[in-house]
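Asker: sequence and computational prediction follow.
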Amino acid sequence: MDTLTFDPIRKSLVFKTGYDPDLVEDIKSIPGRLWNKYSRDWTVPTTEVAAAIRVAREYGIHITDEVMAMSGKLKEAHELSAAVAHEAADNITIPGLSDKAQLRPYQKVGVAYLASKRRAILADEMGTGKTLQSLCTVAATNAWPAVVVCPASLRINWQREAQQWFPDKKAAVIGLGGGKKRDQEILNAKDADIIILNYDIAKDVLPALQDAGIEPKALICDEAHYVKDLKSQRGMAIQDMAHDLTQRRDSVVILATGTPVINRPADLIAPLKIMGNLNEFGGWKGFVTRYCNAKQTRWGWDISGASNIRELEQKLRATCYIRRTKDQVLQELPDKQRTAVEITLPPAALKAYADVEREFASWYRGFTDDNSAETLRRITALRQAVGQGKIEPTISFVKDIVDTGEKAIVFAIHKEVQDAILNGLRAEQLRVASITGEMESEQRQAAVDRFQYGQADVIVCSQKAAGTGLTLTAASNVVFAEYDWTAASHDQAEDRAHRLGQKNAVNVWYIHAAGTIDDAMAQTVEYKRKIAHRVAGDRDAGDLETSREDIARVLASIASRQGGLEKEKKKAKIDNEQQQKAEQQKAEMQQDAEAEKEKPRSRARVSAELEL
């Protein structure tokens, strides 16, 4: 039996298993793993017990009780900087916190860490309560008023949670209106303790707050990967406010995100710079040289690589970074399981998709300029075509789920796909709610409430509009009708159901049209998931942007598929020509045989005529 056990002599965890190339690759992703050629097994440091258990569970490997006990002892300590003592968490006080709020032990440790650092990345996995920890840190340090910058779809959610956990504090939302209404919102925020606004208006509102005499002592950036580009107007506005705050010892800056290391270490440059910590990592050049495997090219620096990852993670945790995954801190939260549901496109949809793919292949063979924008546009057309083809199979699959008495969350990328699925499910007489990109925050929350409180069996969502921040734990089935470019996009959407409050095992279903661009998209998502796992120390993270490597992977898949189709066509053409030639030869031979039969009869007829 394959086993994960503890060897007291080697003082290591040991994988005793048969050979499985996929398992070997995953074990190799665990820091410090070693292959012992004499005992023919893999050893893993005890400090990596959480990673070892995750791999063992994925492959159905038996885990001994001793390893599980070790996991329980190490889980809290494993994810914390040595500078943060657990005694601090036990003694921390949070003035104004509602009596109804019960912080879990790991949340107290998180607040203690953030309060001691005052500038930090709160990178706990999605669904672990980053909003509560952030607000409690502000309260513990008395850093009121606090400015919260978040995606527009999460403003109402932030306001609700602020009022729930800190009922004596006033929470004001800016951005629900424009012009004079926004001016009034800013005026009303002058006596607020928590000021909430979205990233899209940060460049205008943050300076306006200062002009209005509002002097915040805390800045919280939720879904902080929205500010990777510090040259953008929103990035510059947030950096300016953060810089002003870092000049004050009593201030707090928290960057909260469930996907902190997104495909490459270079994405940590912006948050480190916002917090004023980049110099501790050697400044820009020192960071990219040491951790991004930077290379000087004729076009400039290539910082898309990764190097010295283990060192980077350790230094981050000791300096300004805390991350706990759900399997480490929420023992009662069931694991989620991903399954690809392979389907065949309906005939008409398959023909439509094939036409688009042939057109793409024809264009690609003839183009000479590496125009990524045009390539991406044409790939998008392919994704739309396959998405439209999966509408009927998705409706059928979701209906089957509801027929078993369960509820479902459906995510789509393209609006026409979402609308068609929504209308199709309604035509099946199902109770359906929806969240679209055009909805206001209040409308989105109303749709969530309908679904959560039993007025809808299915909620069909735009993955971009509903992929973060919302709680949809009324369902334990998550269905993706389309693939996005990134693991992070899917992981965040999955965790609308897989979060605190979920009591059932979460099943994630990917509707997959084999033999289409879905193959390459699925490969891209999984590749990024593995890369992020190696960098961040967990599996559920990924990039939020499309790279040339992603495009190249899709192009290679399409070229290979089209190449195979061309070979099949050529072979079929040759076979057809050979068959036609054989049939023609056979017909000619039959004609010759008939002609031979006619010749004797003709001579006999001539002789008879002569005798007469």
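Answerer: Thanks, I have it.
Asker: when you work out contacts or count neighbours from here on, use the C-alpha atoms and nothing else.
Answerer: OK.
Asker: show me what contacts the spatially closest residue to Glu223 that is not a sequence neighbour?
Answerer: Counting by C-alpha to C-alpha, 6 or more residues apart in numbering, the nearest residue to Glu223 once its immediate chain neighbours are dropped is Thr257, at 4.6 Å. Neighbouring residues of Thr257 by C-alpha atoms under 8 Å, 6 or more residues apart in numbering: Ile121, Leu122, Ala123, Asp124, Glu125, Met126, Asp222, Glu223, Ala224, His225.
Asker: what distance do you get for Thr257 to Tyr321?
Answerer: Using C-alpha to C-alpha, to the nearest Å, Thr257 is found at 11 Å from Tyr321.
Asker: now do Trp42
Answerer: Separation of Trp42 from Tyr321 (C-alpha to C-alpha): 30 Å.
Asker: please identify which of these two sits among more neighbours.
Answerer: Each of Trp42 and Tyr321 has its neighbours counted (other C-alpha atoms under 10 Å); Tyr321 has more, 26 against 20.
Asker: pretty sure the more buried one sits against Ala123.
Answerer: Yes. Applying C-alpha atoms under 8 Å, one finds Tyr321 in contact with Ala123, separated by 7.0 Å.
Asker: now do whichever strand or helix holds Ile121: distance to the chain's middle.
Answerer: Assigning secondary structure by DSSP states H and E places Ile121 in strand 119-122. Here the centre of strand 119-122 is set off from its chain's centre by 21 Å, with C-alpha atoms, centre = their mean, to the nearest Å.
Asker: elements contacting that strand?
Answerer: On a contact count with 3 or more C-alpha pairs under 8 Å, 6 or more residues apart in numbering; DSSP states H and E, strand 119-122 meets strand 252-256, helix 269-275, strand 321-322.
Asker: and here's the other structure:
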Amino acid sequence: MARRGQPQNARGRRGGGAPAPDRRRGGARKREDVMSVLSDAVREVQTALGRGRVTPATRTKFQATALLLRNERARIRAAEISDSRRAERLKRLDDLATSLAKNAVRDAGLLALLGEDAVVSDDARALERDMLRRAGVESAPVEEAPPPEDAPAAPAKPGVVPQSVVSRQMSNPFLAPDFSAARPSAARPSRLSGWELLGPLLRSFERAGTGASTSMTLPGPSSRRAPGRQELMPHQAQLVAAAAEGHRTFLLADEPGLGKTAQALLAAETAKAFPLLVVVPNVVKTNWLREAGLWTPRRKATAIHGNGDSIDGFADIVVVNYEVLDRHVGWLGEFGFRGMVVDEAHFIKNKGSQRSQHVLGLSERIRSFTANPLLMALTGTPLINDIEDFLAIWEFLGWIDDKKPLAELMDTLTATGLTPADAGFSAAARQCVVDLGIVRRRKVDVAADIPPRRIADLPVELDGPTGRSIRAAERDLAQRMVRRYSDALAARGSGPVEGIDHDLVRRVATWEQKDAAGSPNGDNVFSMMRRIGRAKAALAADYAAQLARSAGKVVFFAKHIDVMDEAEETFTKQGVRFSSIRGDQTSTARQRNIDAFVEDPDVSVAVCSLTAAGVGINLQVASNIVLAELPWTAAEQTQAIDRSHRIGQSEPVTAWRILAAQTIDARIAGLIDDKAGLAAQALDGSDEEVGSSADAQHGALVALLTEALS
């Protein structure tokens, strides 16, 4: 079987040489929860220390265990679970930590490893990731350690200044940033100064109807030839022409696959916005360097890895991933950038998170010392959860601050002559925001040469003990919610209720959802979807193998490690070569596997993590996609499909969803289909009302309880 991080070796797949070893030896390895893995690790450390000699391996295991204990404790404290459940789990963790600390007393070196300022070795971090994998948790990529999406900003790690940057600063005084020409951002006094405006601005997008403008007015393309002798599509050339005419802030929300990276690089070239800072997810860092070489070949591009020891301080384009931004934010703020691009800008939607605060702080810093900097937010899905996801992006672009519109937007709003109390304010205000730089194009409108796509559902029957167990667990879940519903009705003491109290149904579903999020154990919506995924894995992989033999390359998406493992084992048994794209790979390994799938005709399947490969990679050599597990939102599903349905695709794209019939799996598929994406509603002029995004988890629980009550 192919090793994770490397494309499968062709040797042994055509009869020559020995077959690759099965790393699970007898089937899919059992996945334990984090608490069980921690208990085993503490016992192993105790046994090793009982032998009387502290080896380097023991020190590594001790530090990895302590690190995982600390992180798990922080996760439990922040989880939305009942106080009794939190107290019970924290007690178990404290008991394990106490046992570990008592053993550390035997060796002063081990005690030092428990300090908050202790240096964590690479081996310890690697072992911690392995422990998480054994617990069935998808660990972050090697260079990443992202905080939870809703985590508050944490103190930044000690800043570093790469030697190459120091050399740049000392080599030529004329490279020093010019702080003298910053544009004013404070709003001037206006007749709207006393009005609360951010709420009405958001509502103007919620209520946008058919015919509302979806994009700022763009000039006709002046040229479609890029510096690298590449041909631009007309919609790409239009945005570059807008930058050439002096426009400098863009929310580029084109649908995935329409070449946003190329547009951003050429807009920077046209605007002479160098040096340019590009902040990206780790998974697309290497791809940005490649694209820069293709579209702006005269501009040197460099990427920041780790502490930045390998970067070129004299480069025109500096690419950094969100997860290492904290240690470089100091010198980046003083570098003198004349432009900044944020890729997958929906990553900054939570303004309280550390990565969002770093991005917003750098944007403010650049605007404070650069006259008319180029600021671009790129995302095909600007709205994931709520219309308020817009706020962080608008703040990054300098259109608003935390409380109000800034000067340029306030001036245009004032020029309408309207206030939020006037009937026409909503439409006029929305247009004011759009004209500041929202650019949204759909494939169907601007890329007619991209073939169509469709989603096809393939129901599968889960037979035998596994299927019966899953259906029984679903019934138990429904009955548990029925009891909660009945208890809540009884607690009201208001007498019998005719029919179903749908408001209470939604609240019971919310309670169940919160309990499930706080506990990895027991039968809940998360554990059932994971069990269903495992039960479908071999069936989905078998179908993907058939597609690969009959129709060419296939992209196989799954959410969980064990589902990917099971699929890869199936491919190995059937002699199908595959490439694995996961979250625990380095950028180099990930790109090597992408290249193997794209360039090697014998590599038939790309086995992809929805988390690690759902954004920012190009897999248009495949026109068939197998979704072995469903994502939770329509936006995630679209992102995955658009890895293949993009510029360069020559065949119609089909996404095959493998659904477990007569289970909650099919309900979630229906809920995803019933809800249009927020971007389509708020930006594409839909008549549908925009609220929260399609919450498939909550919707499935509501449907399950409603059916049980009926």
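Answerer: Okay, I see it. Owing to the predicted nature of the structure, the values given are computational and were not obtained by experimental measurement.
Asker: report the TM-score for the pair.
Answerer: The TM-score (TM-score structural alignment, normalised by the length of the first structure) is 0.68; 455 aligned residues with a C-alpha RMSD of 3.2 Å.
Asker: still on that earlier bit, how about the residue nearest to Glu223 of the first structure, what's its match in the second structure?
Answerer: Aligned by TM-score structural alignment, Thr257 of the first structure pairs with Thr379 of the second structure.
Asker: next one: its match from Ala345 of the second structure, what distance?
Answerer: Thr379 of the second structure is 5 Å from Ala345 of the second structure, by C-alpha to C-alpha.
Asker: count the neighbours of Lys573 of the first structure for me.
Answerer: So Lys573 of the first structure, with other C-alpha under 10 Å, has 12 neighbours.
Asker: aligned counterpart of it in the second structure, please.
Answerer: Taking TM-score structural alignment, Lys573 of the first structure has no aligned residue in the second structure.
Asker: still on that earlier bit, in the superposed pair, what's the mean gap between the strand holding Ile121 of the first structure and the second structure?
Answerer: After superposition onto the second structure, strand 119-122 of the first structure sits on average 1.1 Å from its aligned residues (mean C-alpha distance after the TM-score superposition for the first structure).
Asker: and the contacts of that strand?
Answerer: Strand 119-122 of the first structure is contacted by residues 114, 130, 252-257, 260, 271, 275, 319-323 when judged by C-alpha under 8 Å, 6+ apart.
Asker: from those residues, pick the one nearest Ile63 of the first structure.
Answerer: Minimum distance to Ile63 of the first structure across those is 24.4 Å, recorded for Arg323 (C-alpha to C-alpha).
Asker: hang on, isn't the closest one packed against Thr128?
Answerer: No. Between Arg323 of the first structure and Thr128 there is no contact under C-alpha under 8 Å: 10.2 Å.
Asker: find residues that contact each of these two.
Answerer: When contacts are counted by C-alpha under 8 Å, 6+ apart, the set common to Arg323 of the first structure and Thr128 is empty.
Asker: setting aside sequence neighbours, what's the nearest residue to the aligned residue in the second structure for Ala487 of the first structure?
Answerer: Structural alignment (TM-score structural alignment) places Ala487 of the first structure against Ala634 in the second structure. Sequence neighbours aside, Ile672 is the residue nearest to Ala634 of the second structure in space, at 5.3 Å (criterion: C-alpha to C-alpha, 6+ apart).
Asker: helix/strand/coil for the counterpart of the one you found in the first structure?
Answerer: By TM-score structural alignment, Ile672 of the second structure lines up with Val525 in the first structure. Under DSSP: H, G, I helix; E, B strand; the rest coil, Val525 of the first structure falls in the helix class.
Asker: contacting residues for Val525 of the first structure?
Answerer: Val525 of the first structure touches Asp484, Trp485, Thr486, Ala487, Gly542, counting by C-alpha under 8 Å, 6+ apart.
Asker: which residues does the corresponding residue of the first structure for Pro281 of the second structure contact?
Answerer: Matched to the first structure by TM-score structural alignment, Pro281 of the second structure sits across from Pro151. Neighbouring residues of Pro151 of the first structure by C-alpha under 8 Å, 6+ apart: Asn198, Tyr199, Asp200, Asp222, Glu223.
Asker: okay but the fourth one is in contact with Gly258, surely?
Answerer: What that stands for is Asp222 of the first structure. No. Checked against C-alpha under 8 Å, the pair Asp222 of the first structure and Gly258 is beyond contact range at 9.4 Å.
Asker: show me which of the two is the more surrounded one.
Answerer: Shown here are Asp222 of the first structure and Gly258; by other C-alpha under 10 Å, Gly258 has more neighbours (28 against 25).
Asker: how close does the more buried one get to Leu34 of the first structure?
Answerer: Counting by C-alpha to C-alpha - Gly258 of the first structure and Leu34 of the first structure are separated by 30 Å.
Asker: Gln239 of the first structure pairs with which position in the second structure?
Answerer: If you follow Gln239 of the first structure across to the second structure using TM-score structural alignment, you land on Leu360.
Asker: how would you label that match: helix, strand or coil?
Answerer: The three-state label given to Leu360 of the second structure by three-state DSSP is helix.
Asker: do Asp123 of the second structure as well
Answerer: With three-state DSSP as the basis, Asp123 of the second structure sits in helix.
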